[in-house]
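**Student:** need a 3D model of the following:
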Amino acid sequence: MEKTTKRTFTCGLDAAIAVMGGKWKGLILFALQDGALRFGELRRAIPHISERVLILQLREMEATGLLHREVHHQVPPKVEYSLTEFGHSLNSVMAPLGEWGEEHIERIEAIPWDRLTPPAR
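**Tutor:** Take a look at the predicted model:
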């Protein structure tokens, strides 16, 4: 019998970040907001993401219930990713965060990030 671990969270923000964790999930949610996309379409919609990382993020998002993965049995195989209702609900609360980022993008780009993050050892 497989043992499952149940997580507890300190607050709602902690729980939301656990589901959203990672740099790419928000961008994947954004890319899928208007409908299903195939893997290659997602890859083109999200610049700079590696194929490996995209695969891992999609698997995690499917496991958490944010995404639906539909396999069409045809030749060549076709797989489409779409947001679930749970994913749409998260995307809707991410929109104001994106608007805040757009509003402050110049200020954020001017931050000297190299001085804020200590170098990796």
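
**Student:** could you use CA atoms for every contact and neighbour count after this?
**Tutor:** OK.

**Student:** residue nearest the middle of this protein, spatially speaking?
**Tutor:** K25 (1.1 Å; CA atoms, centre = their mean).

**Student:** touching, it and Q57? I think so.
**Tutor:** Yes: counting by CA atoms under 8 Å, Q57 is a contact partner of K25 at 6.7 Å.

**Student:** against which helices or strands is the host helix or strand of Q57 packed?
**Tutor:** Using DSSP states H and E, Q57 falls within helix 51-63. On a contact count with 3 or more CA pairs under 8 Å, 6 or more residues apart in numbering; DSSP states H and E, helix 51-63 meets strand 67-72.

**Student:** another sequence for comparison is provided below:
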Amino acid sequence: MTLTAEEKRQKARKHYNASLDLCPARQLLEAISSKWVTLVMLALEDGQQRHSDLRKLIPGASQKMLTSTLRSLERDGLVLRHVTVSVPIRTDYELTPRGRSLLRIIFEMKEWAEEHMDDVAASRLEHDRHRLAFN
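**Tutor:** Model prediction:
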């Protein structure tokens, strides 16, 4: 069966294509590929953590960046926020089942980075030397 151009466009709309600018899958990839997302997810691996504990576990994360990252993860259904009324108010975060499923992939990326970092560092050094030689 031959499809008209309009039918092809409609069929294509049913499938996500992360290469397209406005594709929801692309937007999600952009959101979850942040280094802060990766570090927060790894910090939550062992269970609930307070906001203040997460700041200690993630050196270099400002309070603003951490809060923004946690809100984004909560919005995407990857993290749950628990507020306990006390003085001061206690806020804890934990991964959802969806977040745990992403954590598996993050672990694979982390392991890959640790396994290949020496080779990547050597490649970077060689590349930079080569560029300096021709500039």
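
**Student:** rewinding a little: any idea how far the residue nearest to the centre of the first structure lies from L66 of the first structure?
**Tutor:** 10 Å (CA to CA, to the nearest Å).

**Student:** buried ones in the longest helix along the second structure?
**Tutor:** If you go by DSSP state H, the second structure has its longest helix at helix 97-133. Neighbour-count burial for helix 97-133 of the second structure flags G99, R100, L102, L103, I106 (criterion: 16 or more other CA atoms under 10 Å).

**Student:** what do you get for stretch 32-51 of the first structure?
**Tutor:** For stretch 32-51 of the first structure, by 16+ other CA under 10 Å, it's L32, Q33, A36, L37, F39, L42, R43, A45.

**Student:** the corresponding residue of the second structure for L37 of the first structure and I89 of the second structure, how far apart?
**Tutor:** Mapped onto the second structure by TM-score structural alignment, L37 of the first structure lines up with Q49. Q49 of the second structure sits 14 Å away from I89 of the second structure, going by CA to CA.

**Student:** next: V83 of the second structure.
**Tutor:** 7 Å.

**Student:** ok, those two, which is more surrounded?
**Tutor:** V83 (12 against 8; other CA atoms under 10 Å).

**Student:** in the first structure, what residue corresponds to that one?
**Tutor:** So V83 of the second structure corresponds to V71, using TM-score structural alignment.

**Student:** now its match: closest residue in space that isn't a chain neighbour?
**Tutor:** Nearest residue to V71 of the first structure, sequence neighbours excluded (CA to CA, 6 or more residues apart in numbering): V79, at 4.5 Å.

**Student:** helix/strand/coil for that neighbour?
**Tutor:** strand (DSSP: H, G, I helix; E, B strand; the rest coil).

**Student:** that one contacts L58, correct?
**Tutor:** No: the pair V79 of the first structure / L58 is not scored as a contact, 11.9 Å apart, by CA under 8 Å.

**Student:** and the two? which has more neighbours close in?
**Tutor:** L58 (21 against 16).

**Student:** which residue in the second structure aligns with the more buried one?
**Tutor:** Checking TM-score structural alignment: L58 of the first structure goes with L70.

**Student:** check contacts around its match.
**Tutor:** V40, V79 (CA atoms under 8 Å, 6 or more residues apart in numbering).

**Student:** how far away is it from V120 of the second structure?
**Tutor:** From L70 of the second structure over to V120 of the second structure (counting by CA to CA), the distance is 30 Å.

**Student:** what's near enough to touch the closest residue to Q48 of the second structure other than its chain neighbours?
**Tutor:** Among residues not flanking Q48 of the second structure along the chain, E94 sits closest, at 4.5 Å (CA to CA, 6+ apart). Taking CA under 8 Å, 6+ apart, we find E94 of the second structure in contact with L44, G47, Q48, Q49, V79, L80, R81.
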